[in-house]
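1. Give me a 3D structure for the following:
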Amino acid sequence: MLTFPNIDPVLIQLGPLAIHWYGLMYLLAFSSAFWLGSRRAKAAGFSKEQLSDVIFFGAIGVVLGGRLGYVLFYQFEAFIQNPGMLLRVWEGGMSFHGGFLGVVISGIWFVRKHHFKYPQVMDFVVPLVPLGLGAGRLGNFIGGELWGRPTDMPWGMVFPHVDALARHPSQLYQLLLEGLLLFAVLWVYSAKPRAPLRVSGLFLLGYGLQRFLVEFARQPDAHLNYVALDWMTQGQLLSLPMVAIGAYLLVRKTSIKG
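-> Modelled structure (predicted):
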């Protein structure tokens, strides 16, 4: 049995200025996306300016979509009672599914500005995403949030600020699966020319499947608990469309030229 290391969420305190680990994870996420994108930008037909724009638009989509998605998917009743909570970002709360929808919408904005084909943009972007997701899960772990369900596995971890039970370190499961493993699969798969939206389909399917599985080890949100069939969590429910759409994009008949 392991014990949560109780890491100070503040990395550096400079007078009134506090740099949090979670903020650093966002910086690492966007920096890694830019670095990876720069390695393939030329081959994909992106100039340095266009690469900067697609990362910038994507970052806006992640932040705005992630916050809006969290409020609508996980705090809808509280939002109805107090719409102002949408702006209280300092209280925390981001949703991957909302952030992903934000990136999808920001891609449309980018396409209109630079006159790319939408599938070309999305297939270029999605391999850049998983390492950032992994950084976010590391931030969740350092912050001691989104812990797992009780377990008797030898790697079970006690989160003292929660209770005295050994729990799945589900944040680390997601770091490994949606961060490192999904990145490796997408990076290798996208190294060769693929039919339009094949790479995007693999991302949707891969993320959706791992999220659906990890949710069995992750503690459900206390205010939502199970949202369907007495066992399905909100995260699983939101991931099902990703699995279905991803599978469709992978098996549909289309040529490399689209």
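
2. contacts, neighbours, all on C-alpha from now
-> OK.

3. Return the distance of the residue lying closest to Gln234 once chain neighbours are set aside relative to Gly235.
-> With sequence-adjacent residues excluded and distances taken as C-alpha to C-alpha, 6 or more residues apart in numbering, Gln234 is closest to Val227, at 6.0 Å. According to C-alpha to C-alpha, to the nearest Å, Val227 stands 10 Å off from Gly235.

4. same question, Phe96
-> Distance of Phe96 to Gly235, computed by C-alpha to C-alpha: 9 Å.

5. go on, Phe159?
-> Distance from Phe159 to Gly235, by C-alpha to C-alpha: 22 Å.

6. Please apply the same query to His114.
-> Distance of His114 to Gly235, computed by C-alpha to C-alpha: 34 Å.

7. out of the two, which sits in the more crowded spot?
-> Gly235 (23 against 12; other C-alpha atoms under 10 Å).

8. residues contacting the closest residue to Ile105 other than its chain neighbours?
-> Closest residue in space to Ile105, ignoring its immediate chain neighbours: Gly61 at 7.1 Å, by C-alpha to C-alpha, 6+ apart. Gly61 is in contact with Gly99, Phe100, Leu101, Gly102, Val103, Val104, Ile105, Ser106, counting by C-alpha atoms under 8 Å, 6 or more residues apart in numbering.

9. so where does Gly61 fall, helix or strand?
-> helix 48-74 (DSSP states H and E).

10. Any buried residues in that helix, and which?
-> Residues 51, 54-74 are the ones in helix 48-74 that count as buried (16 or more other C-alpha atoms under 10 Å).

11. Could you find the closest non-adjacent residue to Leu2?
-> Of all residues not flanking Leu2 in the chain, Met157 sits nearest, at 4.4 Å (C-alpha to C-alpha, 6+ apart).

12. Distance-wise, check the one you found relative to Gly61.
-> Met157 is 34 Å from Gly61, by C-alpha to C-alpha.

13. Tell me which stretches of the stretch 151-258 of the chain form helices.
-> Shown for the stretch 151-258 of the chain, the helices assigned by DSSP state H, counting those that start in this stretch span residues 170-174, 182-189, 198-214, 234-251.

14. JSON lines for those, including distance to Gly45?
-> Formatted as JSON lines, these follow (distance: least, C-alpha to C-alpha, whole Å):
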{"stretch": "helix 170-174", "distance to Gly45": "32"}
{"stretch": "helix 182-189", "distance to Gly45": "17"}
{"stretch": "helix 198-214", "distance to Gly45": "17"}
{"stretch": "helix 234-251", "distance to Gly45": "23"}
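
15. Quick one: closest of those helices to Val10.
-> Comparison of the helices of the stretch 151-258 of the chain against Val10 by C-alpha to C-alpha identifies helix 170-174 as nearest, at 18.7 Å.

16. here's the other one to compare against:
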Amino acid sequence: MNQLYIDWNVNPEIFNISGFPVKYYGLLFLTGLILCLNILKSIYKKENLSAQAHEALFSYAFIGILLGARLGHCIFYDFDYYSQHPVEIFLPIQKGVDGSYHFSGYAGLASHGGGIGLVIMLLLYARKFSIPFMTVLDAIAIVLPLGGTFIRWGNLMNSEIIGTPTSLPWAFIFRQVDDVPRHPAQLYEAISYFIIFLLVYFIYKQNIFKIGKGFYFGISILLIFMMRILIEFIKEDQVGFEHGMSFNMGQILSIPFVLLGLFFIAKSILEKGKVKTS
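-> Presented below is the predicted three-dimensional model:
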């Protein structure tokens, strides 16, 4: 076997406290969220948005992402199971073969659902603090790819969302899954999202487009979900019903986000052109 293959056998659980596991995924999720909020602090200050509004943002974002991602997974990817076990949708527990419940954490989160949940909570947030909704969306969109970077890193630590078999020298062998060299699809996405973050943040720092016009929201979701569509081609199916589909559920759910991103980019560019010619 090619010695350049990366042997990946990381235990997703860092440690356990009285039956409650602390996992890399949860730690990375929170770390990414906190880092994004710290960057947003400087953006809020530059855009003259209140410090009080920034302090409340964590709660709104956390609830929106977690609930949306959880509901998205249960509805889009495993509705048959969770329609029969509704209590497991909202509580981090799972029923074992012996009929008793045990702590499982939220095993199953969908990024598309997380995006929808975040937008809904941001709408409530914008009304609460009297901030234009598009200003909030643009600000969040600047750091959104960075948050996605940490989530995909968490997926890598969980050895989940694995890629298809490959003979490339940087292939990962996910020992907790099988002994087959595979594309590290999670790593591809994490790197892509980090590059997107650097690009969007650079454009913002150059003051090319004013925040609140929808450009940053548009370019961020366009690039994120374009990469999602492309990388899905080298991912294993996440659920059984995707087998044989030309486009899997992740790709289908990404298309509306791509179209929405194109709309806001075009709208922002046209409005900027009108301002210059007026």
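
17. Structure 2: which residue goes with the residue nearest to Leu2 of structure 1?
-> Using TM-score structural alignment as the criterion, Met157 of structure 1 maps onto Phe172 of structure 2.

18. whereabouts in structure 1 does the helix or strand hosting Asp80 of structure 2 align?
-> Using DSSP H and E, Asp80 of structure 2 maps to helix 79-82. Mapping helix 79-82 of structure 2 onto structure 1 (TM-score structural alignment) gives residues 76-79.

19. And for stretch 49-64 of structure 2?
-> Taken onto structure 1 by TM-score structural alignment, stretch 49-64 of structure 2 occupies residues 46-61 there.

20. Neighbours of Arg127 of structure 2, how many?
-> Residues near Arg127 of structure 2, counting by other C-alpha under 10 Å: 11.

21. That one - that's part of a strand, no?
-> No. Counting by DSSP: H, G, I helix; E, B strand; the rest coil, Arg127 of structure 2 is not found in a strand; it is helix.

22. residues in contact with the nearest residue to it once chain neighbours are set aside?
-> Nearest residue to Arg127 of structure 2, sequence neighbours excluded (C-alpha to C-alpha, 6+ apart): Phe133, at 7.8 Å. By C-alpha under 8 Å, 6+ apart, Phe133 of structure 2 lies in contact with Leu122, Leu123, Ala126, Arg127, Gly212.

23. Widest-spaced pair of those?
-> So, the contacts of Phe133 of structure 2 by C-alpha to C-alpha: farthest apart are Arg127 and Gly212, at 14.9 Å.

24. The aligned residue in structure 2 for Tyr173 of structure 1 - how many residues pack around it?
-> By TM-score structural alignment, Tyr173 of structure 1 lines up with Tyr188 in structure 2. Tyr188 of structure 2: 17 surrounding residues under other C-alpha under 10 Å.

25. next one: the one 3 residues further on
-> If you count neighbours by other C-alpha under 10 Å, Ile191 of structure 2 ends up with 19.

26. thinking it is in contact with Thr149, fair?
-> Yes. Between Ile191 of structure 2 and Thr149 there is a contact at 6.9 Å, judged by C-alpha atoms under 8 Å.

27. any idea how far Phe264 of structure 2 lies from Trp8 of structure 2?
-> If you go by C-alpha to C-alpha, the gap between Phe264 of structure 2 and Trp8 of structure 2 works out to 40 Å.

28. Who has more neighbours out of these two?
-> The residue with more neighbours, out of Phe264 of structure 2 and Trp8, is Phe264; 20 against 17, by other C-alpha under 10 Å.

29. For the more buried one, what is the corresponding residue in structure 1?
-> Counting by TM-score structural alignment, Phe264 of structure 2 corresponds to Leu249 in structure 1.

30. for the nearest residue to its match once chain neighbours are set aside, what are its contacts?
-> Of all residues not flanking Leu249 of structure 1 in the chain, Gly201 sits nearest, at 5.0 Å (C-alpha to C-alpha, 6+ apart). By C-alpha under 8 Å, 6+ apart, the contact set of Gly201 of structure 1 is Ile245, Gly246, Ala247, Tyr248, Leu249, Leu250.

31. Can you give me the distance of the fifth one to Arg194 of structure 1?
-> Counting by C-alpha to C-alpha, the separation of Leu249 of structure 1 from Arg194 of structure 1 is 12 Å.

32. What of the third one?
-> Ala247 of structure 1 sits 15 Å away from Arg194 of structure 1, going by C-alpha to C-alpha.

33. Same check on the first one?
-> When C-alpha to C-alpha is the yardstick, Ile245 of structure 1 and Arg194 of structure 1 sit 17 Å from each other.

34. How about the second one?
-> Remark: distance between Gly246 of structure 1 and Arg194 of structure 1 (C-alpha to C-alpha) = 15 Å.

35. likewise the last one?
-> Using C-alpha to C-alpha, one obtains 10 Å as the distance from Leu250 of structure 1 to Arg194 of structure 1.

36. who has more neighbours, these two?
-> Leu250 (19 against 16).

37. pretty sure that one contacts Arg198?
-> Yes. Using C-alpha under 8 Å, Leu250 of structure 1 is in contact with Arg198, at 5.3 Å.

38. To which residue of structure 1 is Gly26 of structure 2 aligned?
-> Under the alignment by TM-score structural alignment, Gly26 of structure 2 pairs with Gly23 in structure 1.

39. list the ones among the contacts of Gly201 of structure 1 that structure 2 also has?
-> Shared with structure 2 under both residues aligned by TM-score structural alignment, their matches' C-alpha atoms under 8 Å, the contacts from the contacts of Gly201 of structure 1 are Ile245, Gly246, Ala247, Tyr248, Leu249, Leu250.

40. ok, and the closest non-adjacent residue to the second one?
-> Going back to what we said before, that points to Gly246 of structure 1. Closest residue to Gly246 of structure 1 apart from its sequence neighbours, by C-alpha to C-alpha, 6+ apart: Gly201 at 3.9 Å.

41. which one in structure 2 is aligned with the one you found?
-> Gly201 of structure 1 maps onto Gly218 in structure 2, by TM-score structural alignment.

42. do you know how far its match is from Val87 of structure 2?
-> According to C-alpha to C-alpha, Gly218 of structure 2 stands 36 Å off from Val87 of structure 2.

43. same check, this time on Ile93 of structure 2
-> Taking C-alpha to C-alpha, one finds Ile93 of structure 2 at 8 Å from Val87 of structure 2.

44. just Glu55 of structure 2 next, same as before
-> 31 Å.

45. cool, and Val136 of structure 2?
-> Val136 of structure 2 is 33 Å from Val87 of structure 2, by C-alpha to C-alpha.
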